[in-house]
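Engineer: Have a look at this prediction, sequence included:
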Amino acid sequence: MSMEKIHILVVEDEAHSRNTYRILLRQAGFENIHLLDRGDAVLPFLEKNSVACILLDLNLPGTNGETLLPRIHEEYPHIPVLILTGVHFVETAVRCMQKGAFDFMTKPVERERLLVGVRKALEVRDLADTTRRFQGGRSEKLKYPELFAPIITRSSAMENLFHYMEAVAPSSLPVLITGETGTGKELIAQVLHRLSGRTGEFVGCNIAGLDEALISDTLFGHERGAFTHAEKKREGLVARAKNGTLFLDEIGEMPSQTQVKLLRFLQEGDYLPVGADKPRRSSARILAATNRHPETMKEGKGFRKDLFYRLAPHSIHLPPLRERPEDIPLLLEHFSRQAAMDMNLPFPKIEKNLVQVLQKHDFPGNIREFQGLVHDAVGKSRGRPLCPDHFNLPETLTVKSKKDDDFNHDHAFLPLDPFPTLADAEASLILEALHREKGNQTRAAELLGISRQTLNRKLRQDKKSPHG
């Protein structure tokens, strides 16, 4: 959208602030600035005028901004609203984001902060038409099908995700990728990076795999002499990913102190290495992934709500393998060939009934678990046709999908007497996972659908328990 066609509405009752915003926006090249000083004048104005974004003060005569916000979001969901307020309370910010605010700024708003927020809002506006076309159905083919080649699928749900990825890839805004363990979240992040056309590199970081004391230093770096043994300067991953993509896996395991620093980076575009006097800037785009359910993260248990909303202007949820049974034949053939090449074996034939047997299982570890099972089966077959006997599948009934309406409780649990407590059941599941994975904590954590860091913490707690 050209600058001449962009109309911005500023709703602010203080005349000095109102004029200041107009001057700053015009200096940045935005010519069509509309000013209102009352909340009850906003909706009548929007009925007659089209705007690209709104700067909305919370404390307004007539109708206050927090009351007005959900009405704007309901009637004009395509218009991003940036909230302005004189006092910063996290609870207020979270409420506004939940009601549909695109951004939340505390007065006095610095020039760069204001312009970064407005430009990001306009970027979302530019993407809105593309996204609406995507959601409303489409007949066009993927523009870059070759970039999706590493993802083995024929699922219509995955094809829908591919179109959405092409729509949001050019954006500089973060993307939150959710899905169970082993669904391929990092692979999706790599494809998003290639689709984006960003000139910098793709830099990945597993938060759960880092010591809590080192996460901030790993991401943001430090100056020489910042602490004992800091003999030379260290550039963090944020700096390394300049003009590229920084992928933060297991974002739900990030310590609260580092969450504050990441929130500042997402809001301001700058960060402060340990021991530095002046903040530095980076144009790295953040992609984050978690196997936690988004609703759990929004509840704020160990994770900041305001950070969650910053990370999720675009979101991608990967369906588990049990919801993609049509992909089992393709994945089986692909992983069988891969395993045969690794072991210098002939590509094995596949017995007819094998696919049907595999499609009946849930694979809680998803594609990662399935790949391991296929590699193991190819090794056992030694070139003979693959059959169910070559697969280390559980003999018990698999857990049905939550979508099954005919869930039978008689099949869900074995008779248990006495009935275990939740703590006992959790401890038993952990022991069973460790047993199945022969003590390998990383694979046991994947089987349980939690991070290794969380598993280690539960094991430590169990040792401290008087019943442990």
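Structural biologist: It's in. Residues are numbered from 1 along each chain as shown.
Engineer: okay, CA-based contacts and neighbour counts for the rest of this
Structural biologist: Will do.
Engineer: secondary structure class for residue 82?
Structural biologist: Secondary structure state of residue 82, per DSSP: H, G, I helix; E, B strand; the rest coil, is strand.
Engineer: That one reaches residue 105, doesn't it?
Structural biologist: Yes - contact criterion Cα atoms under 8 Å: residue 82 and residue 105 qualify, at 7.4 Å.
Engineer: show me the contacts for the nearest residue in space to residue 253 that is not next to it in sequence.
Structural biologist: Counting by Cα to Cα, 6 or more residues apart in numbering, the nearest residue to residue 253 once its immediate chain neighbours are dropped is residue 208, at 5.8 Å. Residues in contact with residue 208 (Cα atoms under 8 Å, 6 or more residues apart in numbering) are 249-251, 253-254, 451-453.
Engineer: Compare the residues you listed and tell me which is most surrounded.
Structural biologist: Within those, most neighbours by other Cα atoms under 10 Å means residue 451, with 26 neighbours.
Engineer: how about whichever strand or helix holds residue 73: buried residues?
Structural biologist: Per DSSP states H and E: residue 73 is located in helix 65-75. For helix 65-75, the neighbour count (16 or more other Cα atoms under 10 Å) marks 65-66, 68-70, 72-73 as buried.
Engineer: structure B:
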Amino acid sequence: MEKILIVDDDEGLVHFLSRFFARQEFDVRSCHSGTAALELVTADSFDLILLDYKMPGRNGLDLLREIRKLQVKTPVIMMTAYGTMDTAIEAMKLGAYDYLLKPFDRNDLDRLVKDALEVNRLMKEVVSFSPAGAGTPPDPRGAVKIIGRHKRMQEVYKLIGQVAAKDVTILITGDSGTGKELVARAIYHHSSRKEKPFLAVNCAAIPETLFESELFGHERGAFTGADRTHIGKFERCHGGTLFLDEISEMPLSTQAKLLRVLQHGEFERVGGSQTIKVDARIIAATNKNLEKEVQQNRFREDLYWRLQIISIHLPRLRDRAEDIPALVDYFVNRFSAEYQTPIRRIEAAALTRLQSHSWPGNVRELENTIRRAVLLSSGDVILEEHLRFDAACQGSPAGATGDDLWDRIERKLDELVPDLLQMCAERMHEGIIDALEKKLLSKVLAQCGYNQVKAAKFLGISRNTLRHRMKKFDLLPPSD
């Protein structure tokens, strides 16, 4: 259970926040003074601290300095009714994760807390690798390992060891699910920046209109809805490591600004004129061939060569099938401990089935398969009947129940809804339902080869309704 500390002299606010987080099953502690907060932080570790800016005696910024000495990696969110730019910038310089203006919106609070807790996990869950072999089960405190004895994985370990301590930009390539983020985190945990922030940015999940603001921040009034100064990922990550996942999805305009940061270590916030100096190590990852993206003018050539200083390529799981038994053992041990189930082993027939599978989703698909098998097993042995393969990786729903598919859809929606709400809140998009419907229709029509009868049946609507929707959204079949 994740632990949250609330420090504020407003007893009513502390009571509200304590109940708010307790309902979400967090372990909540609270206090009303800086002195009491330091006693708690000295005696115990926390996953997140919410800290008031203005309190009697020692103020929030002074307390933040002390907390940073005691718990370097714990995210701290400043809460303030004094939302000046100087307050925000000073808090960020001292290592705050972000700040909230009082009175704050519950959705903003919930989103920011979830983001901060994810950052906490990424920084504190140590990723290691074992050049000598497959490794051992994870440390019960949360460490994870990269597993594999195949010679191509040994080359990966060697590169991690050679470059982790050197302050260079690194590009990690490989298919989806091969473990690119794990490698990035392993580099971070073995680097000289391991006591500084590690922030991960999924470039594919950020709307193009919000990209620069997300990375570089914006000034108050920079655009409609910008009612406060926003500190971007680069400023938050000063002195640390910024992981740019799926960097091929970054817009060309933002790529130009990123190149400037890599070359000169400086940028301006959106709507600002002040040049901000930043020191952040960049680790980028992509599942696409960036050389082809450059040839097709979808990625800047100068940025590509800047990222290519050191490149680490991760093999597909089917190209190192000899590692499957070791990975299976690792995940069985890990999830048995996590879910407190008495799994001792996997039967031979089940292991043979796993070894014969093509694993289009790579290690992530194997991880999900073993997690489900551990949960479905009623005894101490995983049987072949407990194996359920990821439907999205199969090209058909074989092997997955309707409930499995809806669970996957709900998880995807959980990831997308915050971005959609943000777009609505900032009025960056009008008619969000129409936009989603148009995107869904275009995808289904393309999948069905623009066969309207088939598409209408797939969508559960009449052909006339489909025609009406196609006309409304100007969805014409491609010309021959």
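Structural biologist: Thanks, I have the structure now. These numbers come from a predicted model, not from an experiment.
Engineer: Please state their TM-score.
Structural biologist: The TM-score (TM-score structural alignment, normalised by the length of structure 1) is 0.54; 288 aligned residues with a Cα RMSD of 3.7 Å.
Engineer: Residue in structure 1 paired with residue 382 of structure 2?
Structural biologist: When structure 1 is aligned by TM-score structural alignment, residue 382 of structure 2 is paired with residue 386.
Engineer: That match - nearest residue in space that isn't next to it in sequence?
Structural biologist: Residue 386 of structure 1 sits nearest to residue 350 (Cα to Cα, 6+ apart), 4.8 Å away.
Engineer: So the one you found versus residue 381 of structure 1, what's the distance?
Structural biologist: For residue 350 of structure 1, the distance to residue 381 of structure 1 (Cα to Cα, to the nearest Å) stands at 11 Å.
Engineer: How about residue 131 of structure 1?
Structural biologist: 47 Å.
Engineer: just residue 338 of structure 1 next, same as before
Structural biologist: From residue 338 of structure 1 to residue 381 of structure 1 the distance is 14 Å (Cα to Cα).
Engineer: I'd guessed residue 290 of structure 2 sits against residue 304; true?
Structural biologist: Yes - Residue 290 of structure 2 is within contact range of residue 304, at 7.2 Å (criterion: Cα under 8 Å).
Engineer: would residue 316 of structure 1 count as being in a strand?
Structural biologist: Yes - according to three-state DSSP, residue 316 of structure 1 belongs to a strand.
Engineer: Now do the contacts for it.
Structural biologist: With Cα under 8 Å, 6+ apart, residue 316 of structure 1 has these contacts: 161, 175-178.
Engineer: which position in structure 2 aligns with it?
Structural biologist: By TM-score structural alignment, residue 316 of structure 1 lines up with residue 312.
Engineer: try residue 356 of structure 1
Structural biologist: Checking TM-score structural alignment: residue 356 of structure 1 goes with residue 352.
Engineer: distance from the helix or strand containing its match to structure 1 after superposition?
Structural biologist: Residue 352 of structure 2 belongs to helix 348-356 when assigned by DSSP H and E. Once fitted to structure 1, helix 348-356 of structure 2 is off its aligned match by 2.4 Å on average (mean Cα distance after the TM-score superposition for structure 1).
Engineer: Pull out the buried residues from that helix.
Structural biologist: 350-351, 354-355.
Engineer: Run through who's touching it.
Structural biologist: Under Cα under 8 Å, 6+ apart, the answer for helix 348-356 of structure 2 is 321, 324-325, 382-385, 387.
Engineer: Can you give the distance from that helix to the centre of its chain?
Structural biologist: In terms of Cα atoms, centre = their mean, to the nearest Å, the centre of helix 348-356 of structure 2 is set 32 Å apart from its chain centre.
Engineer: quick one: residue 390 of structure 2 from residue 264 of structure 2, how far?
Structural biologist: Residue 390 of structure 2 is 44 Å from residue 264 of structure 2, by Cα to Cα.
Engineer: picking up where we left off before, so what corresponds to the residue nearest to residue 253 of structure 1 in structure 2?
Structural biologist: Under TM-score structural alignment, residue 208 of structure 1 pairs with residue 204 in structure 2.
Engineer: sec struct for that match, please.
Structural biologist: helix.
Engineer: Quick check: buried residues in the helix or strand hosting residue 39 of structure 2?
Structural biologist: Assigned by DSSP H and E, residue 39 of structure 2 belongs to helix 34-43. Residues of helix 34-43 of structure 2 classed as buried by neighbour count (16+ other Cα under 10 Å): 34, 37-38, 40-41.
Engineer: packing partners for that helix?
Structural biologist: Under the contact definition 3 or more Cα pairs under 8 Å, 6 or more residues apart in numbering; DSSP states H and E, helix 34-43 of structure 2 sits against helix 60-70.
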